[in-house]
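Asker: could you look at this predicted model? Sequence included:
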Amino acid sequence: MSIRQDIVDAIKTRLADISIANGDSFDMTAARVTEWRDTPIQEDVDTHGIDIRDFQANRTSQDEDEQQWQLILELEFFEIGDASPALVRQRVQDITTALSNLDEEDFVQGAYLEDVEIDVARLKKRRISAVLITLIVHYYAEEWEI
């Protein structure tokens, strides 16, 4: 398995740990965290989830045996139901707090948020909220390893 996949798996684990029992504002669960989701979201059911896409990695430095990489990920959080914009912002805070806990055990040397975009729309009797989070992760890999 690649380090890049290890990092995506670590992010999925951190996000799946979001729960009311842990002091968060909602429960995420592993079933609601997807990777490169390819099925449509049911807009007629109250639900939420997050999809992770690791779409670009750039080598930022290299020495004899090791390279530093910058991995760019998009995380799309969606909420369908009656959640207010204030509640959606709180849930995004729970998500970003979970992401802030990424560390060397997760193969991450550093991570930061580059962008957070929130969009809220009304569809029939439901409110649909979509949040796009751009996450930058720095990690080290052996030469020719991603």
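Answerer: Structure's in. What do you need?
Asker: drop to CA atoms for contacts and neighbour counts, all remaining ones
Answerer: Noted.
Asker: what sits up against the helix or strand hosting Tyr140?
Answerer: Using DSSP states H and E, the element containing Tyr140 is strand 126-142. For strand 126-142, the external contacting residues (C-alpha atoms under 8 Å, 6 or more residues apart in numbering) are 3, 65-83, 85, 88, 92, 107-122.
Asker: among these, name the ones in strands.
Answerer: Mapping the contacts of strand 126-142 onto strands (DSSP state E) picks out 66-81, 110-122.
Asker: do you know how far Leu73 is from Ala121?
Answerer: 24 Å (C-alpha to C-alpha, to the nearest Å).
Asker: in terms of neighbours, single out the busier of these two.
Answerer: The neighbour count for Leu73 versus Ala121, taken as other C-alpha atoms under 10 Å, is higher for Leu73 (20 against 11).
Asker: want to compare, so here's the second one:
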Amino acid sequence: MYDPQLAAAAGMHNGSLLTPQEKPAPPPPKPDNTSSAQAQPVSGSRNDAGESQQALLTPVVPDVGPDDLRGLSPERVRALLGGPVSVAEEPPATVWQYRTGSCAADLFFYLDITSQELRVVTLAIRGAEDTEKARKACLADIRARNRNGGRS
């Protein structure tokens, strides 16, 4: 199941990694032709405006399912799920493990011969139930734990 929004959030397009490009310079500011009598009062503090702008700039990442993680690099997985609780070398794989109070997820990274980068090839999610809904809920719990500084 390919989700273009999730792929874009993970930095991928049609199975290929997107490479960062230099942002163009912003246009010069327009001259202010309004007089001080016409200026509208600004409500809130500078901090409120900055926080509002930050909220608008924060990307919204949809729920992540097991299929969405396959093919991702360690950097992309870390961006989506946060850091793992343990990393094990099980040649030829590198295994990242995530755990919450109710489930665990093991992501198996293998070297992609073409790109010479590690990619998730398979994953195992264990919990009380073995359903797609339970696996997605587990990944959501992992993301929530990492957003809360490791506390779920």
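Answerer: Thanks, I have the structure now. Here the structure is a predicted model, which is why all the values come from computation and not from measurement.
Asker: TM-score of the superposition?
Answerer: Once superposed, chain against chain, the TM-score is 0.28 (TM-score structural alignment, normalised by the length of structure 1); 69 aligned residues with a C-alpha RMSD of 4.9 Å.
Asker: how near is Asp141 of structure 2 to Leu81 of structure 2?
Answerer: Applying C-alpha to C-alpha, the value for Asp141 of structure 2 to Leu81 of structure 2 is 10 Å.
Asker: can you count the residues close to Leu81 of structure 2?
Answerer: 20.
Asker: actually Thr34 of structure 1, not the one I typed
Answerer: 16.
Asker: neighbouring contacts of the helix or strand encompassing it?
Answerer: Using DSSP H and E, Thr34 of structure 1 sits within strand 33-35. Here strand 33-35 of structure 1 makes contact (C-alpha under 8 Å, 6+ apart) with 12, 15-16, 49-53.
Asker: identify the farthest-apart pair in those residues.
Answerer: Ala16 and Arg53 (15.8 Å; C-alpha to C-alpha).
Asker: higher neighbour count, the two?
Answerer: Higher neighbour count among Ala16 of structure 1 and Arg53: Ala16, with 20 against 16, using other C-alpha under 10 Å.
Asker: roughly how far does that one sit from Asp54 of structure 1?
Answerer: To Asp54 of structure 1, Ala16 of structure 1 is 17 Å away according to C-alpha to C-alpha.
Asker: what is the lengthiest helix in structure 2 packed up against?
Answerer: Identified as the longest helix of structure 2 according to DSSP state H is helix 132-147. Applying 3 or more C-alpha pairs under 8 Å, 6 or more residues apart in numbering; DSSP states H and E, we find helix 132-147 of structure 2 packed against helix 66-69, helix 74-81, strand 103-112, strand 117-127.
Asker: now it against strand 117-127, angle please.
Answerer: In terms of direction (axes from the mean of the first three to the mean of the last three C-alpha atoms, to 10 degrees), helix 132-147 of structure 2 departs from strand 117-127 by 110 degrees.
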